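Student: give me a model of this one.
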Amino acid sequence: MTASGPGGTESVGRPHFVLASASPRRLDLLRQIGLVPDRILPADLDETPARTELPRPYVRRMAAEKAEHVAASLTEPALVLGADTVVALGRRILPKAENRETARACLEQLSGRRHTVLTALSLVPSAGWPEGRRSERVVETAVTFSRMTSHQIESLLDLGDWQGKAGGYALQGHAAAFIRFLSGSASAVIGLPLFETAQLLRGQPGHWLP
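Tutor: As a prediction, this is how the structure comes out:
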């Protein structure tokens, strides 16, 4: 693992730190707290929610399955971080917006309403590092959009940063101009709750973070 300490030196002799995600946002967030994964191995899994599956169990399951899938493929000592984020309206999971129509439907439902963003973390050690500890956390954040006109929604869609985003928006994107309330972790809404990630890593054997 490569981790810069207060003096700028690198930690050595640690198991590999592996990110089970290709998300550039998660990579940037890890770098923000001085962590650079040794490897990035996205887990190619079916992310379809089970029928009647609620948001919290779903996001927890997906983060764990991603980390487990990658950890099982490794023989070297490693610690794998899996994460998943969902946008929920009550008991309903909003989809990731893969096209403009889906993004529009999500934004129309979120307009003027409070919703919940849940991000789950899962740390899973590989079989090559038996000293490692499995740990997980689910972080819940409340977000409220102002009421948006049809013209404002179409303007957001034209800007394009909804693509591939849960609920059809990105907090770090243009939709931030319409978010009037947030209670919880902003970094979790972006894709990785930094405080909770750091806490879980500090609970692992060895000096992962100061």
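Student: C-alpha from now on. contacts and neighbour counts both.
Tutor: Will do.
Student: how about the contacts made by Leu89?
Tutor: Taking Cα atoms under 8 Å, 6 or more residues apart in numbering as the contact definition, Leu89 lies against 114-116.
Student: reformat the residues you listed as JSON lines; add secondary structure.
Tutor: Shown next, in JSON lines, are those (DSSP: H, G, I helix; E, B strand; the rest coil):
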{"residue": "Arg114", "secondary structure": "strand"}
{"residue": "His115", "secondary structure": "strand"}
{"residue": "Thr116", "secondary structure": "strand"}
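Student: which one (most neighbours) among those?
Tutor: Neighbour counts for these peak at Thr116, which has 22 neighbours (criterion: other Cα atoms under 10 Å).
Student: excluding covalently adjacent residues, which one is nearest to it?
Tutor: Nearest non-adjacent residue to Thr116, counting by Cα to Cα, 6 or more residues apart in numbering: Ala142, 4.7 Å away.
Student: surely that neighbour meets Ile179?
Tutor: No - judged on Cα atoms under 8 Å, Ala142 makes no contact with Ile179 at a distance of 10.8 Å.
Student: what packs against the longest helix along the chain?
Tutor: If you go by DSSP state H, the chain has its longest helix at helix 55-72. Applying 3 or more Cα pairs under 8 Å, 6 or more residues apart in numbering; DSSP states H and E, we find helix 55-72 packed against strand 78-89, strand 114-125, strand 135-145.
Student: residues contacting it, please?
Tutor: Here helix 55-72 makes contact (Cα under 8 Å, 6+ apart) with 20, 41-43, 45, 47, 49-50, 78-86, 88, 91-93, 118-127, 136-138.
Student: pull out the buried residues from those residues.
Tutor: With burial judged by 16 or more other Cα atoms under 10 Å, the buried subset of the contacts of helix 55-72 is 20, 41-43, 49, 78-86, 88, 93, 118-127, 136-138.
Student: residues in contact with Gly90?
Tutor: 115-116.
Student: sequence B follows; please return its structure for comparison with A:
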Amino acid sequence: MTVKLYLASASPRRKELLTQLGYDFKQFSVDADETQFADEHPITYVERLARLKAQSGVDLGYQDRPVLGSDTIVVAEGKALGKPKSEADFKAMMSMLSGSTHQVMTAIALATSQRVLSKTVITEVSFKPLSEQEIEAYWHSGEPHDKAGGYGIQGQGGRFVSQLKGSYFAVVGLPLYETDELIQAFMADQDE
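Tutor: Take a look at the predicted model:
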């Protein structure tokens, strides 16, 4: 039986990754409030957003198949780094990531009107020390503007990565192994 899904994300990267898994899916975007609550732990935050996106899809009427939601955050020094709000914000992020190891947390959630199943994948990413010129040039490439933590590992930002422990695909935005496992577990439970 072919598994049919909805992908509640406008991300072309997530679309490409889900396509690699071979599932039959339709993509749409949801408008979710991504504000982090005061004192909300990064893992709780990213998982809440993935669940919110999946459930928002269900609430919008996408109910004839499960809805997959996902969110990715970069965590440095215990703080979740969102998309850079300005060049100064970006430079502050890059200075924090330069020459150190940070975590990338990607949460995935599958929802129907009856239930939600979710999982969070944590990957450790180490950056080489970055010069001001490298940071400046990267900002002007345009790539960091819409990326959590201000970089895309699958693009020019990949040149800064000296080491990775965990899932490369989770850093891109959708962990293939864990997403496939989650979908299979969700569908197996549904058949019972």
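Student: please state their TM-score.
Tutor: Aligned and superposed, the two chains score 0.91 in TM-score terms (TM-score structural alignment, normalised by the length of structure 2); 188 aligned residues with a Cα RMSD of 1.7 Å.
Student: hmm, back to that, now the longest helix of structure 1: which residue numbers in structure 2?
Tutor: Residues 42-59 of structure 2 are where helix 55-72 of structure 1 aligns, with TM-score structural alignment as the criterion.
Student: ok, the most centrally placed residue in structure 2 - contacts?
Tutor: Centroid check for structure 2 by Cα atoms, centre = their mean gives Thr72 as the closest residue, at 2.4 Å. Thr72 of structure 2 is in contact with 46, 104-107, 148, 170-171, 173, counting by Cα under 8 Å, 6+ apart.
Student: kindly reformat these as CSV containing distance to Leu52 of structure 2.
Tutor: What follows is those, written out as CSV (distance: Cα to Cα, whole Å):
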residue, distance to Leu52 of structure 2
Val46, 10
Val104, 19
Met105, 16
Thr106, 14
Ala107, 11
Ala148, 18
Ala170, 19
Val171, 20
Gly173, 16
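Student: and the strands in structure 1?
Tutor: For structure 1, the strands defined by DSSP state E occupy 2-3, 16-19, 35-36, 39-40, 78-89, 92-94, 114-125, 135-145, 179-183.
Student: export the helices and strands packed on helix 55-72 of structure 1 as CSV, with columns for distance to Gln199 of structure 1.
Tutor: What follows is the helices and strands packed on helix 55-72 of structure 1, written out as CSV (distance: least, Cα to Cα, whole Å):
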stretch, distance to Gln199 of structure 1
strand 78-89, 13
strand 114-125, 11
strand 135-145, 10
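Student: what is the aligned counterpart of Phe169 of structure 2 in structure 1?
Tutor: Superposed on structure 1 with TM-score structural alignment, Phe169 of structure 2 falls opposite Ser187.
Student: can you tell me the closest non-neighbouring residue to its match?
Tutor: Ser187 of structure 1 sits nearest to Pro193 (Cα to Cα, 6+ apart), 4.9 Å away.
Student: surely the one you found and Val138 touch.
Tutor: No - judged on Cα under 8 Å, Pro193 of structure 1 makes no contact with Val138 at a distance of 9.3 Å.
Student: now for these two: what residues contact both?
Tutor: Counting by Cα under 8 Å, 6+ apart, the residues touching both Pro193 of structure 1 and Val138 are Thr119.
Student: stretch 49-58 of structure 2 vs structure 1, average distance?
Tutor: Compared with structure 1 after fitting, stretch 49-58 of structure 2 deviates on average by 0.8 Å (mean Cα distance after the TM-score superposition for structure 1).
Student: who's in contact with the corresponding residue of structure 2 for Leu201 of structure 1?
Tutor: Aligned counterpart of Leu201 of structure 1 in structure 2: Ile183 (TM-score structural alignment). The contact partners of Ile183 of structure 2, by Cα under 8 Å, 6+ apart, come to Leu110.
Student: go on, Leu118 of structure 1?
Tutor: Counting by Cα under 8 Å, 6+ apart, Leu118 of structure 1 has contacts 55-56, 59, 85-88, 138-141, 188-189.
Student: switch the residues you listed over to a markdown table; also include distance to Ala67 of structure 1.
Tutor: A markdown table is the format used below for the contacts of Leu118 of structure 1 (distance: Cα to Cα, whole Å):
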| residue | distance to Ala67 of structure 1 |
| --- | --- |
| Pro55 | 19 |
| Arg56 | 17 |
| Val59 | 13 |
| Thr85 | 14 |
| Val86 | 17 |
| Val87 | 21 |
| Ala88 | 23 |
| Val138 | 14 |
| Val139 | 17 |
| Glu140 | 20 |
| Thr141 | 22 |
| Ala188 | 18 |
| Val189 | 20 |
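Student: what is the burial count for the nearest residue to Glu87 of structure 2 once chain neighbours are set aside?
Tutor: Nearest non-adjacent residue to Glu87 of structure 2, counting by Cα to Cα, 6+ apart: Trp139, 7.1 Å away. For Trp139 of structure 2, the tally of surrounding residues (other Cα under 10 Å) stands at 19.
Student: now do the contacts for Trp139 of structure 2.
Tutor: Counting by Cα under 8 Å, 6+ apart, Trp139 of structure 2 touches 87, 90, 145.
Student: any idea how far Leu7 of structure 2 is from the aligned partner of Pro37 of structure 1 in structure 2?
Tutor: Using TM-score structural alignment, the partner of Pro37 of structure 1 in structure 2 is Phe25. Separation of Phe25 of structure 2 from Leu7 of structure 2 (Cα to Cα, to the nearest Å): 7 Å.
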